[in-house]
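Trainee: Fold the following and give me the result.
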Amino acid sequence: MRSFLSAASTVLLVLVALLTPLSSIAVWADREIGDTDSYVPTMAPLASDPAVQNAVADRITDEAMKKFDASPFQEGARNLLHEAVVSFSGTDAYKTAWNTVNRAAHTAVEQALTSNGGDSAGMDLAPVIEQVKQQLSDEGVPFADQIPVERTRITILESDKLGVVREVVDWLQIAGVWLPVATLLLAATAVLFAVRRVRAVIGLGLALAAGGALLRLAVTIGHGLALDDLPPDVDRPAAGAVYDALTATLRTTSWWVLGAGVAVAVGVWGFQRSWLPWARER
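Mentor: Sure, this is the predicted structure:
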């Protein structure tokens, strides 16, 4: 009976290690990706990211240059407009427009990451372009008043292999808080089943640390897969910045879980090595 309980405890601890990263992703998918009020603040720092600013400026400049002919000063006009847009991207007006764009784009991102379908997600830069045009026109930048304010889409997520990702994220959103609760119950059961509970608590700490490490590994691998699968016309540095912003919470969670697991394991091990022998002698 003792050997059975010991084996059962070990199996449960392995399950805890495997379910810890899935639980973290489930909460992330439900509370961050699935909620507009959480998604917008998550994407807000990208307004100050140089790669994203450059990608937005490229897109706005390309669209603007299609609408008017500045020959023989075409290249010079393009560079001037591009630099002006990049300069404007550091203003509060730009950041406000950026948040407006992301709030509108959230539904498309959520649909692309769930079973609702869609192989890509993007954002309409029209609110940003409107602010850019107004600001640059007020500053007297040449050709600024000719910038067309119309639907201009920039792709932030695109893949022809999103099927598996959608299935996983959709399932995790359904799991929601139940998966973390189940993981906690398994952890408690593993300790209760253990013949030597102090060792079981140490094992639980190691299982949590392993789960945190697996979560960090999954985020790292996901970054590579996401960029490798992008079409050639999508700006990779900007896409990488978007991925990092979306998964920032997961990276932070992975380090907290790993650190907490190591702290529990080392703390209980130290307690077992020092205080218990002293207590027996007393």
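
Trainee: contacts, neighbours, all on C-alpha from now
Mentor: OK.

Trainee: what's around Asn79, how many residues?
Mentor: Neighbourhood size, Asn79 [other C-alpha atoms under 10 Å]: 13.

Trainee: which element follows the helix or strand where it lies toward the C-terminus?
Mentor: In this assignment (DSSP states H and E), Asn79 forms part of helix 74-88. On the C-terminal side of helix 74-88, the closest following helix or strand by DSSP H and E is helix 92-113.

Trainee: what's the helix or strand following that following helix in contact with?
Mentor: Next along the chain after helix 92-113, taking DSSP H and E as the criterion, comes strand 120-124. With contacts defined as C-alpha atoms under 8 Å, 6 or more residues apart in numbering, strand 120-124 is touched by 101-102, 104-105, 108-109, 112, 151-159.

Trainee: And for stretch 191-206?
Mentor: Outside stretch 191-206, the residues within contact range by C-alpha under 8 Å, 6+ apart are 2, 5-6, 8-9, 13, 16, 187, 190, 260-266, 268-269, 272.

Trainee: With stretch 245-255 instead?
Mentor: Here stretch 245-255 makes contact (C-alpha under 8 Å, 6+ apart) with 21, 24-25, 28, 33, 42-43, 45-46, 211-213, 215-216, 219.

Trainee: What ranges does this structure have for its strands?
Mentor: Remark: strands assigned in the chain by DSSP state E are 120-124, 153-158.

Trainee: re the thing from before, mind checking which of the contacts of stretch 191-206 land in helices?
Mentor: Under the assignment DSSP state H, the contacts of stretch 191-206 contribute 2, 5-6, 8-9, 13, 16, 187, 190, 260-266, 268-269, 272 to helices.

Trainee: Please provide the structure for the following sequence as well, for comparison with the first:
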Amino acid sequence: MRGIDQRGTEAEILMEAAESDRPPGESEREELERLRRELAAHRGVPGTGDRPGGRAGREHRGALRWTAMVVLLALVAVLAVGSVLARFAHGEVLDTGRYLRIVTPLGTDPALQSELVDRITDAIMDRVDVEALTAQALTAITENDPRVPAAVVGLAPLVGKQARDFVRDTATSVLASNEFEALWIQANRQTHKGVVAVLTGDTHPAVGMSEDGTVSVSLGPIIDRVRTVLTEQGFTFVEKVPAIDRSLVVFRSPELVKARWWVSFLDRTDRVLPWITVLLAACAVWVAPKGARRQAISWMGVALALAMAALAVAIGIARSAYLHAVPAEVMTPQAAATVIDAFLVPLRTAVRAVFTVAVVIALAGFLSGPSRSAVAVRDGYNRALAAVRSRRSGREPQAIESAMGRFRGPLRGGIIAVAVIVLAFWRYPTGLVLIGTVLVTVTALLAVELVAGPRTVRRDRAPR
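Mentor: So this is what the prediction gives:
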């Protein structure tokens, strides 16, 4: 009735203005605008006089919720990348045990062993000029014994080549022995101390890493072992050679020194960033409009998957740039590729694992939503469960079936909670651990659905 009275008053104002052949006055126009605003608010039409609880207010709050959700999901994607890099920096770069697990197999890699043999052979032969020593000895023999022709002096280059081959074969045999692994591990342990010293703020490490980002392994103990074996086999040229300390460059990147602040920051925030990421993800789902929270879960999985895809592309670009930047005289392309790939394996594995989990989250959010395809999948799933349960429909449910049917919800939550705890407290979860955890969780949830009986509807009250 009030709306009719308002429309009547509005019409009366317009009729009075028409009869007097004049436009409405200022007061009449204000009254007309006021009545129009009240009528618009009464009908629920957006206008300048909408009440805070009207449709326009709800639309405004919904827009704010969507905006907040998008911002939080963007932060989740960025922090997910940071979490993966933080775990890599703390667990693979700065942890000595994990570092040695990466570099120990490199000692048996053919490309790197060839590089090592060349460096050891050159280090020894540079100190022992076998060709010159042989030429001097043969010259002295020809001068003291006229029966020896002077042409034998020309054998000196051949002897020098054979000596180099002998040193090379000896170095190869030492690198193939069991004792080489212990020497290689010890050398890399000392190297890692220098790497950690530089990356954590000590700019003057004794060994390991220089200020231009060159990470090198000292070959002194390995060369000493080769010299010992050579002496035992009668190659006495090396007896009076002083200690030789050569090094093998395993990594070179000036950007590594420039990024020391970021490496130190990621190391300190290794345990914090994942929890902040999970908290923001929960906030993104909570802040979403009530009818779109399952959609928010799906979008969260998509955001994480896109973040991991972008990180994978960035890793590939960084690898290519590194290989092009390493000079051939510092390390052969094959050896450089072997080393960088060995260090990138844990990072790539983590990226693939998080990507897999993100896809699972996106599918879970999508399949629980109201779309036709999701409803069709759920209907098919329910029919499959009903077909399995129909086999036991002719008997009374067992105690465990009844109990699981009553506590279906807590069991689901407990299974998911256990999976989260396992991943949270596993010190270095590999991709296999993450994928295995997801598969076990899904299998456990499916087992609950199969064992538990169908939901029962209580009919204590008559429907009204």
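
Trainee: Buried ones among the contacts of stretch 191-206 of the first structure?
Mentor: The neighbour-count test (16 or more other C-alpha atoms under 10 Å) marks 6, 8-9, 13, 16, 187, 190, 260-265, 268-269 as buried among the contacts of stretch 191-206 of the first structure.

Trainee: ok, and for the helix or strand hosting Ala56 of the second structure, which residues are buried?
Mentor: Ala56 of the second structure is located in helix 55-88, with elements delineated by DSSP H and E. By neighbour count on 16+ other C-alpha under 10 Å, the buried set for helix 55-88 of the second structure is 56, 62, 65-66, 68-70, 72-88.

Trainee: Show me what that helix is packed against.
Mentor: Contact here means 3 or more C-alpha pairs under 8 Å, 6 or more residues apart in numbering; DSSP states H and E; on that basis helix 55-88 of the second structure packs against helix 260-268, helix 273-287, helix 293-325, helix 333-367.

Trainee: can you list these in CSV and add distance to Ala140 of the second structure?
Mentor: What follows is these, written out as CSV (distance: least, C-alpha to C-alpha, whole Å):
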stretch, distance to Ala140 of the second structure
helix 260-268, 60
helix 273-287, 75
helix 293-325, 50
helix 333-367, 44
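
Trainee: What's the separation between Ala386 of the second structure and Glu449 of the second structure?
Mentor: For Ala386 of the second structure, the distance to Glu449 of the second structure (C-alpha to C-alpha, to the nearest Å) stands at 10 Å.

Trainee: repeat for Leu75 of the second structure
Mentor: 35 Å.

Trainee: swap in Ala314 of the second structure?
Mentor: 42 Å.

Trainee: Compare those two (neighbour count), which wins?
Mentor: The neighbour count for Ala314 of the second structure versus Glu449, taken as other C-alpha under 10 Å, is higher for Glu449 (19 against 12).

Trainee: ok so that one is a helix residue?
Mentor: Yes - counting by DSSP: H, G, I helix; E, B strand; the rest coil, Glu449 of the second structure falls inside a helix.

Trainee: quick one, what contacts it?
Mentor: Leu385, Arg408.

Trainee: when you align them, which residue in the first structure goes with it?
Mentor: When the first structure is aligned by TM-score structural alignment, Glu449 of the second structure is left unaligned.

Trainee: Quick one: map Ile416 of the second structure onto the first structure.
Mentor: In the first structure, Ile416 of the second structure lands on no residue (TM-score structural alignment).

Trainee: now swap in Arg252 of the second structure and tell me
Mentor: The alignment partner of Arg252 of the second structure in the first structure, by TM-score structural alignment, is Glu158.

Trainee: cool, Ala86 of the second structure as well?
Mentor: Ala86 of the second structure maps onto Ala26 of the first structure when the alignment is built from TM-score structural alignment.

Trainee: who's in contact with its match?
Mentor: Val169, Leu172, Gln173, Ala175, Gly176, Val177, Leu179, Pro180.

Trainee: what's the closest non-adjacent residue to it?
Mentor: Closest residue to Ala26 of the first structure apart from its sequence neighbours, by C-alpha to C-alpha, 6 or more residues apart in numbering: Leu172 at 4.5 Å.

Trainee: Just give me the neighbour total for the one you found.
Mentor: When neighbours are defined as other C-alpha under 10 Å, Leu172 of the first structure has 23 of them.

Trainee: Aligned against the second structure, show me the partner of it.
Mentor: Checking TM-score structural alignment: Leu172 of the first structure goes with Leu266.

Trainee: Surely that match is in contact with Leu79?
Mentor: No - using C-alpha atoms under 8 Å, Leu266 of the second structure makes no contact with Leu79, being 11.2 Å away.
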